[in-house]
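> below are the sequence and a predicted model for it; my questions follow.
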Amino acid sequence: MHDLLKLDALGQAWAVRKGEVSPRELAEAAIARIEACDGTINAVVHRRFERALAEAGETDPEAPFAGVPTLLKDLGWAMAGEPYRAGSRTLDGIFAERDGYAVTKLRRAGFTILGRTNTPEFGTAITTEPVTSGPTRNPYDPRYSSGGSSGGSAAAVAAGMVAVASASDGGGSIRIPASMCGLVGLKPGRGRVSSGPSGGEPWAGFSAAGLLCRTVRDSAATLDVIAGTMPGDPYGAPAWRRPLAEEVGADPGRLRIGFLTEHPGGGLPSDPDLVAAVTGAAGLLEALGHDVEPGGPAALAEDGFATHFGTIVAAHVAADLEDIGRWRGRPVELDELETRNRILGAAGRKLDAVGYVTSRDWIDGFRRRMAAWWESHDLLLMPSLGVAPFRLGWLPPDDVSTSRGRTNQAVAFTSPVNATGQPAISLPLHHTAEGLPVGVQLVAAAGREDLLVRVAAQIEEERPFRHAAMRRRL
């Protein structure tokens, strides 16, 4: 049965459809894997095994992912009747009243939801080490971080607990854990996946919901499931001409691809593994027939981005605190928060409307200046993570200056893409001498997830991804 867990989600669904395994048996195998290795990894913070097994027995056999086990990130991804903590003790005792639209779509697609995964408080860190539930460890080496903020989901997939798990990305939180854990991490473009019915524009549209997977075809097929504008959404992404799953194996044509091994803004140390990862991917793309040359958008070098991005995030953290106060019936005091969010919340509470709108206007201009580069290019290749794989504790929780500086380095290549709302995908194409995975990301123009899938599938076929962690005895 463990061999079935090594299959991707589409492979597991096919095994169920052929009668090789029942949905309940597949859920039982995933539960056994969680119980066997999560004591080391600490990816799953809430287990709903009994209910999941009952639901598995009622799965619609016609659903595309009938009987496939999955886990939900405990940030966003609300599920009716289940606890919702977002990595924070301020939400102790809070239960979701209704499903998010994306969760409803996963359930209709036949997924069996086994529980919820660990996340840093409010998703504001690039490592998953919350005070509430402790650190999630990297399946490749438990001394290392699994990344954040979708680190629990990434570790669960990398360890073979499930084939796919839900995630979200407000500054790199799909692509960074994908890089750290050797996975495929597709961040959808803005408006592609609804945040309703409870949300409209998480972090002013910076944040996007998606899934962490081991294969490109799973990334495409699962995004097909959750994508789509819902009633009342503030906007939607342009429709694809066909399902993403049909783009796997399609010829991407001869593409114009720029690549960056160093950040145009300077001041970011150049790590040899990141350089090797990008140059290796550039060479592979060139061998596949694409036109590849160094260079990227000049806008990436502009001063002021981090300040305006941070202003918007702080404002939304402060607004979230007000929401939590209403949910639980008493205001959130700043001393209830971890240091990072105490500072963000305090800064957000001091902002006025003019300051917030000024930062949004600056980001609007930045998005247009970035978009101009894609008028003459198809894709941008960059590191997924701006630093080498790091150990747990690398971001000291109470040393704000050090933590902020290291975070800014780590998200230097990801957060601008959240600000522009473009789709991007992280692919596991490199390993350090110690065997730790290092991802590279490809960024497409707005609405072009289809192009990302075509190229990523082409790369995966030429150089199949290694997923050594899930085959280890944990």
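Received, thanks. In this text, all values refer to a predicted model and were calculated from it rather than measured experimentally.
> alpha carbons only for contacts and neighbour counts from here, please
Fine.
> enumerate every residue touching A469.
By CA atoms under 8 Å, 6 or more residues apart in numbering, the contact list for A469 reads P139, Y140, A158, A159, G160.
> with R190 instead?
G205, F206, S207, A208, G236, A237, G421, Q422, P423, A446.
> counting only strands, which of those make the cut?
Among these, the residues falling in strands (DSSP state E) are A208.
> first to last residue in stretch 411-431, what's the distance?
Start and end residues of stretch 411-431 are separated by 20 Å (CA to CA, to the nearest Å).
> correction: stretch 78-85
In stretch 78-85, first residue to last residue: 10 Å (CA to CA).
> what lies in contact with that stretch?
46, 74-75, 91-100, 103.
> buried residues in that stretch?
The neighbour-count check on stretch 78-85 (16 or more other CA atoms under 10 Å) flags A78, M79, E82, P83, Y84, R85 as buried.
> how close does P120 sit to D273?
26 Å.
> neighbour count winner among these two?
The neighbour count for P120 versus D273, taken as other CA atoms under 10 Å, is higher for P120 (30 against 20).
> looking at it, the more buried one is touching R89, isn't it?
No - using CA atoms under 8 Å as the test, P120 is too far from R89 to be in contact (11.2 Å).
> and here's the other structure:
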Amino acid sequence: MTRCHAYRDDALGDLDAVGLVQALRDGSVSADELVEAAIARAEAVNPTLNGLAYRDYDRARARAAAAGRFGGFFDGVPSFLKDNVAAEGMPTMEGTDAWEPRPAPADGDFARAFLATGLVALGKTQMSEFGFSAAAEHPRLGPVRNPWHPDYTAGASSSGSGAFVAAGVVPIAHANDGGGSIRIPASCNGLVGLKPSRGRLPLDKDMRQMPLRIVANGVVTRSVRDTAAFYREMEKLHRNPKLPPIGDITRPGKQRLRIAVCTRSVHREAAPEVRDLTLKTAALLEELGHRVTPIDNPIPPRFVDDFLLYWAFLAFALVRDGKRRFGPSFDRTRLDNLTLGLDRFAARNLHRVPVAIARLSRVRRITSRLAAQYEVVLTPTLADVTPPVGHLDPTADYEQIMDRLIDWVAFTPLQNVTGEPAISLPLTQSAAGLPVGMMFAAPLGREARLLELAYELEEAQPWARIQDGRSTAAGVR
């Protein structure tokens, strides 16, 4: 299998973010060296992976030169922001080219906290248009490709972040999740992707104003300790008193958990290969001493229709308010067929939106009852293996795109609606050698439990490393 990665003998090596912090502290590398290495890696693989939305290299170099003055645990570690949050001096295009870019005058709430951890943003990463699709394949901006095999999608909407972290460009990158957009690229690219509880991390104003706040910010990483360290550091900057603290999680937990395993989503049974991999993960959990019980999915089938209508309503709001929101250059004719199809669907069904939102708001009653019996629920992250580029072609008919989306992204939207945390871990691979994520969900505020379990599974079954295979990036090994 052909792979495209950027690992080589430079300042970054194959260290994770915590490893780079240690290297910075012992003086074996400098922030300037890390940023230059990351820029070189990004430029080496981007012609193949197409993960860059915006380069902000000069500002990154200036920030690296001032490393030590910003503070923060990750001070000097290179990273990226996703192209749907406000960051000073960078435009926000949200995966489209439907208006003229305008640099933001100031950092938004999330970027301000993210950068306060010391992470150095090299720019922004590409995403699907407005985050509506699970694959970034814009007709003019081009597809974001999977570094494990560039003929396949990198998932979405946090596609560029997922591709670049997996390819070794940076060890950690911003991602956010409104229907699976942290967990989907984590699954496709062999990464750790934790969607946190609602309210755990700050949101920019536009995301806070949603009728049902389904979006959560987070990161994708290659190691559990990087994800755990990020949430520990963010908690120092943004502490939600309504949620139990995560704290400093550095090792597996000792408690043996009651874990439910479910291979059927609200919509469909997982594909046979994915179902078998999920059951093998359940067997591993039993070997580790956890009590694993198969269950039927308790969520009513109407959940799919309600979530789709709410998703469409968000598209309707963006399209109809485009000129006010994005400026007079906004041109709806440049939007893709998925966005426009969602807009039309919502326009025909606006009278049903309040009832759909009300029903979605009550779904957590069901998961709360489930939490009384089980501390964690295991499902596959996605219902099938990663598809090739073109499977979710945004120039296809809306009905085809939507049918394929609903079929593939069958498990992740639940936690966006309930606000509960869920983590995708790269525990398995398909017969074709592509990563297949396993998802673990917990009650609201129980990210610490998920991180402890993730540490245990990482130790018991270390994930495959992309750098152990062939690289196609010219001059990059």
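Yes, it's here. Model, not experiment: these values are computed from the prediction.
> before we move on, back to that, nearest to G67 of the first structure among the contacts of stretch 78-85 of the first structure?
V103 (15.1 Å; CA to CA).
> helix, strand, or coil at the aligned residue in the second structure for the closest one?
Aligned by TM-score structural alignment, V103 of the first structure pairs with A111 of the second structure. Classification of A111 of the second structure using DSSP: H, G, I helix; E, B strand; the rest coil returns helix.
> so what's A111 of the second structure closest to, chain neighbours aside?
A87 (5.9 Å; CA to CA, 6 or more residues apart in numbering).
> so what does that neighbour match up with in the first structure?
Aligned counterpart of A87 of the second structure in the first structure: M79 (TM-score structural alignment).
> P171 of the second structure too?
The alignment partner of P171 of the second structure in the first structure, by TM-score structural alignment, is A163.
> distance of I113 of the first structure from G258 of the first structure?
For I113 of the first structure relative to G258 of the first structure (CA to CA), the value is 40 Å.
> so which of the two has more stuff around it?
Legend: neighbour count by other CA under 10 Å for I113 of the first structure and G258, higher for I113 (26 against 23).
> what's the more buried one aligned with over in the second structure?
Aligning on TM-score structural alignment places I113 of the first structure opposite A121 in the second structure.
> in contact with its match, which residues?
By CA under 8 Å, 6+ apart, the contact list for A121 of the second structure reads D56, A60, P78, S79, F80, L81, L115.
> so how do I select the buried members of those in PyMOL?
Restricted to buried positions by 16+ other CA under 10 Å, the PyMOL selection for the contacts of A121 of the second structure reads:
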select buried, resi 60+78+79+80+81+115
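> same list (the contacts of A121 of the second structure) but as CSV, adding secondary structure and distance to P202 of the second structure.
CSV is the format used below for these (DSSP: H, G, I helix; E, B strand; the rest coil; distance: CA to CA, whole Å):
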residue, secondary structure, distance to P202 of the second structure
D56, coil, 23
A60, helix, 23
P78, strand, 21
S79, strand, 18
F80, strand, 17
L81, strand, 14
L115, helix, 13
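> nearest to K18 of the first structure, of the contacts of stretch 78-85 of the first structure?
Of all the contacts of stretch 78-85 of the first structure, V103 has the smallest distance to K18 of the first structure: 25.9 Å, by CA to CA.
> what number of residues lie near whichever residue in the first structure pairs up with L338 of the second structure?
Aligning on TM-score structural alignment places L338 of the second structure opposite R340 in the first structure. A total of 17 residues lie near R340 of the first structure under the criterion other CA under 10 Å.
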